[in-house]
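sharing a sequence plus its predicted fold:
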Amino acid sequence: MTELGIGIGWRPEIAEAVEGLSGVDWVEVVAENICAGHLPASLTRLRERGVTVVPHGVSLGLGGADRPDPARLAALGEKAVALGAPLVTEHIAFVRAGGPLTATPRLEAGHLLPVPRTRDALDVLVENVRIAQDALPVPLALENIAALLAWPGEEMSEGRFLAELVERTGVRLLVDVANLHTNHVNRGEDPARALSELPVEAIAYVHVAGGVERDGVWHDTHAHPVPEAVLDVLADLASRVSPPGILLERDDDFPPAAELAGELGRIRETLTDAAPRRDAASGGGAPRGRAVLPRPAPAERGPAAGTALLIGAEARVSGGPMPAAPASRDGDSGGARQRLGLAQASLLSALVAGTPVPEGFDSRRLGVQSRALAAKRAGVVAKVAPELPEILGTDFRRAFLGYARSRPMTGGYRRDALDFAAHLLVAGRPEDPAARQRLTRWWEDRSGSRPPGRATRLVRAARHALVGR
């Protein structure tokens, strides 16, 4: 297992601060925010200093009903190669639903949503993970996510679900202790139980992040200081195993470098304080938690063209690759995929398109999640298209949330920004002629088209009215 050390999430907004922090052994970068052929200068400088860079994906949706998109997998692999990364990471989540599998409209969540802990979902996830492992040039680790809601009829605890995933695929784990805390507050799940059920020797590294509680719901914001409760979960984990790597995540509301350094210091102190308990509990033997998994011979991975690269990458991981466990429950997955697809499409449609709440879900929690998704959409659109809040001013957020209530995202955030602008122009907004002219020029420059004329607007309005009946 690669020893990463203490790291921090690299973001453009804090690139200079990250470069100046002492004691940072590695950084993690959101894979979708970089291009393999044009890496940010800051990352290049860090690599030249010997700092490891790990790409962290957010859009594969390995927990979704569809098989992984080959193009997304290829892009993630290219970034791993460009960064010389020892591994890549993703999430146990679904991010889109619908489409041909369910004969329903394709919808994008714009966020990570929880997978039901059922046999069907696990079977689909196992097959998707194996597809990803075969396509990627370096080992894969998967992260447990934070959730505001729970699926009805779940058959396994989170720890057992993750343990069986590891047993069947040999995939590594990225354990987010902040997400374990989030699920404790929001779903009543005991972090200690989850840690006791995990195969801790499969941990590749650990995420630590902050959040905030509002009206009894914990929001995993990555925009607040790390609370003591999250550090307590980290201490519990570190008393069971010495994690190969720890990473501080911060995605918004970035503090001064001194505060980031202080948070890294608190993480180091937590690890140091937990070490004696770990040593006393283990007695020099295997880590506490579940028994060490057997290590069958690894399955073949990756295309022949990537074999040399794969061997080189795995040589950097002491102990060799995690094993691929024997296949089980691997018959025709079509039925499981369709059942999972219909369930996920129904939930996502309720969250982003206002359709009825599926049976068994908490309607209040669904409302909280729906508002959170819309707020995230607004925030990300403001980042990828900063001209929109500049043109619309204080009306941007209200206008976007109104647009999002009836128009689900179908093609990513940049497409969403264009669709939002077109929606405003069709409605004759903004009312200020100068602002409307600026918005028109912005839309034309990026879409390569002219805004729809009056006749087209009338047809679209009539069609929308018919669909809404």
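Ah, there it is.

for the rest of this, base every contact and every neighbour count on C-alpha atoms.
OK.

state the helix or strand in which residue 278 lies.
Secondary structure assigned from DSSP states H and E places residue 278 in helix 257-282.

and the helix or strand that that helix is followed by, which residues are buried?
Using DSSP H and E, the helix or strand that follows helix 257-282 in sequence is helix 307-315. Applying a neighbour-count criterion of 16 or more other CA atoms under 10 Å, one finds 309-310, 313-314 buried in helix 307-315.

kindly report the same for stretch 335-346.
Buried-residue list, stretch 335-346, by 16+ other CA under 10 Å: 336-338, 340-346.

and the closest residue to residue 349 other than its chain neighbours, helix, strand or coil?
The shortest distance from residue 349 to any non-neighbouring residue, by CA to CA, 6 or more residues apart in numbering, is to residue 355 (5.9 Å). Per DSSP: H, G, I helix; E, B strand; the rest coil, the local secondary structure of residue 355 is coil.

put this beside the first:
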Amino acid sequence: MYRLGTGIGWRPEIADAVEAMPGIDWVEVVAENVCPGHLPESLLRLRERGVTVVPHGVSLGLGDAERPDPARLAALAARAEALGSPLVTEHIAFVRAGGPLTATPRLEAGHLLPVPRTRDALAVLCENVRVAQDALPVPLAVENIAALFSWPEEEMTEGQFLYELADRTGVRLLIDVANLHTNHVNRGEDPAAALAELPLEALAYVHVAGGFERDGVWHDSHAHPVTQPVLDVLSDLAARVAPPGVLLERDEDFPAPAELAGELAAIRAAVERGRGPARTEVARGRRAVAAAGAATRRRLALAQTDLLSALVAGAPAPEGFDRPRLEVQARALAGKRADVVAKVAPELPRILGAAYRPAFLGYARGRPMTGGYRRDALDFAAHLVRTGSPQDARVRREVREWWRERSGPVPRSRRPTVRLARATRRMMLGR
């Protein structure tokens, strides 16, 4: 059994700080943000020092009704091999719906959404985890997620659901104590009760992150300091089992290195507070996994498509859901979509200025993302070009040029015909 120790989420914005920070035993990197053949120099230096690097996937969609995409699995496997990782991690979530199972257009959430804690969803998830385990060169661990809402008529608690998943598949668990606290505030679920039901002998490591509460809703922001209630959940977990590793996640609004070091010290102290007498691990037998039949997958696909259509395409909320909570989630998804598109295509907010966000949110209303954030940025610009927005002619021209440059398989400025036309023009002008 590996021991990871204390770690931090590696992000380009804090790469230098992470390298210089004492007491960092390992780091975690968002798998989709690194290329196996072009690893960041900072990660390579950390690896040379003996720091373990773990790839953490966010787009596999193990909770989707369809089986995992072989190309995504191959990409995750390639990153694990390039980084020399002892394991890879992903989420217990669905991220897309629609498609062949429902004979509807495919929808992308752009975010991690909760699967229903039902027998159908469990059967599909177990089979999808098995598919992933067979495709990966190292063990897989899966993470519990935070949620703003609950599915109606769920059949299990979170602890029972995770116990069954680990028991049936042998998958390891990445427990996010911040997500347990989030679900306590948003869904009234007791973190202690969840921990009591978990198969903690299957624990791979622990996530700790910050967030904030607004209007009775906890937002798992990864952009705020870790709060005491989250540290208390960590202490409770450490009282039950010695965690192989604990990691601080931070994705936005990075503080000074000294503040990050202070949060890591608080995390270490919370683990120490929780340590008690060693507990005897209970061996649990592994059950055979029944394959999820086509009818099971189709039932789950229809339910997820109805929900995602309400969240991203303006469809009515499915029966039984808390409608105000779905509205909060829909606004959060739209806001995240606008933020990520602004990062993927930073020229658009520069060109549009203060008009960018309202223009994008207006565009996104009723127009779900179907092909990832880069495609979304192009579709947004194409929408502005088609509708003649905004009113300023100079801004419209810049948006049109940006879209024309990037809309083809090869940038317009690099296409032979364009280069020839420009060369001819220069010759005619005597340049």
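On my side now, so go ahead. Computed from a predicted structure; not experimentally measured.

and of the buried residues of helix 307-315 of the first structure, the nearest to residue 251 of the first structure?
Distance to residue 251 of the first structure across those (CA to CA) is lowest for residue 313, with 28.5 Å.

in the second structure, what range does the helix or strand residue 218 of the first structure falls within match?
Taking DSSP H and E as the definition, one finds residue 218 of the first structure inside strand 217-219. With TM-score structural alignment applied, strand 217-219 of the first structure matches the range 217-219 in the second structure.

then stretch 349-359 of the first structure?
Using TM-score structural alignment, the residues of the second structure aligned to stretch 349-359 of the first structure are 309-319.

quick one: distance of the matching stretch to the chain centre.
Distance, stretch centre to chain centre, for stretch 309-319 of the second structure: 21 Å (CA atoms, centre = their mean, to the nearest Å).

neighbouring contacts of it?
107, 109, 306-307, 323, 326-327, 329-330, 333-334, 365-369 (CA atoms under 8 Å, 6 or more residues apart in numbering).

at 10 Å instead, please
With CA atoms under 10 Å, 6 or more residues apart in numbering as the test, stretch 309-319 of the second structure has contacts from 97-98, 106-110, 151-152, 303-308, 323-324, 326-334, 364-369.

what lines up with residue 53 of the first structure in the second structure?
Taking TM-score structural alignment, residue 53 of the first structure has residue 53 as its aligned residue in the second structure.

that match: what secondary structure?
strand.

what about it, how many residues nearby?
By the measure other CA atoms under 10 Å, the count of residues near residue 53 of the second structure is 26.

how near is it to residue 8 of the second structure?
Per CA to CA, to the nearest Å, residue 53 of the second structure is found 10 Å from residue 8 of the second structure.

please enumerate the shared neighbours of those two.
Counting by CA under 10 Å, 6+ apart, the shared contacts of residue 53 of the second structure and residue 8 are 25-29.

the host helix or strand of residue 346 of the first structure vs the second structure, average distance?
Using DSSP H and E, residue 346 of the first structure sits within helix 334-352. Mean deviation of helix 334-352 of the first structure relative to the second structure after superposition (mean CA distance after the TM-score superposition for the first structure): 0.3 Å.

in the first structure, what residue corresponds to residue 240 of the second structure?
Using TM-score structural alignment to pair residues, one finds that residue 240 of the second structure aligns to residue 240 in the first structure.
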